[in-house]
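S.K.: Sharing a model that was predicted from the sequence below.
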Amino acid sequence: MKITVNGTPHEIAALTLAEALAELGYAEARVATAVNESFVPAPARNGLALAAGDRLEILAPMQGG
């Protein structure tokens, strides 16, 4: 299905947010996620089904000081 990830169109086979993160290379990364502008906590990712046209934002924490 086609979704938008951080503003860029992607074609993915994943059906859930957790599967999409793994497919996109973020399986082990500590990231914050939002789908269609709604924050999704890490424990909810396995149960969140994606649909064609969804907008996924993946944000990595900033390091430094």
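M.R.: Structure received.

S.K.: CA atoms for contacts and neighbours, from now on please.
M.R.: Noted.

S.K.: ok, the residue nearest to E11 when sequence neighbours are not counted - contacts?
M.R.: Leaving out its chain neighbours, the residue that sits closest to E11 by CA to CA, 6 or more residues apart in numbering is K2, at 4.4 Å. The contact partners of K2, taken as CA atoms under 8 Å, 6 or more residues apart in numbering, are P9, H10, E11, I12, A52, G53, D54.

S.K.: Structure two is appended below for comparative analysis:
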Amino acid sequence: MKIEVNGEQQAVTATHLHEALAELGWGEARVATALNGSFVPAATRGATQLSPGDRLEVLTAMQGG
């Protein structure tokens, strides 16, 4: 299915958010996620289903000062 990830169209085979993160290379990363504008806590990513056209934002912590 096609979803928008950080503003870019991506094709994923995953049906749940945690699977999509792994498929997109963020499987073990500590990230913050929002789906269609709503924050998704890490604890609920496994139960969060994806639908075609969803908008996923993935934010990583930046280091530096």
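M.R.: Cool, got the structure. What you are looking at is a predicted structure, and each value in this text was computed from that prediction instead of being measured.

S.K.: Closest one to F39 of the first structure out of the contacts of K2 of the first structure, please.
M.R.: D54 (13.3 Å; CA to CA).

S.K.: Distance of that closest one relative to Y26 of the first structure?
M.R.: 18 Å (CA to CA, to the nearest Å).

S.K.: Please apply the same query to P43 of the first structure.
M.R.: Per CA to CA, P43 of the first structure is found 15 Å from Y26 of the first structure.

S.K.: do V40 of the first structure as well
M.R.: Remark: distance between V40 of the first structure and Y26 of the first structure (CA to CA) = 15 Å.

S.K.: what sits up against stretch 31-39 of the second structure?
M.R.: V40, P41, A42, D54, R55, L56, E57, V58, L59, T60, A61.

S.K.: Can you report how many residues neighbour the fourth one?
M.R.: Counted with other CA atoms under 10 Å, residues neighbouring D54 of the second structure total 17.

S.K.: again with the fifth one
M.R.: One way to gauge burial is a neighbour count; for R55 of the second structure, by other CA under 10 Å, it gives 20.

S.K.: Can you measure across stretch 28-42 of the first structure, start residue to end residue?
M.R.: Stretch 28-42 of the first structure has its terminal residues 12 Å apart, counting by CA to CA.
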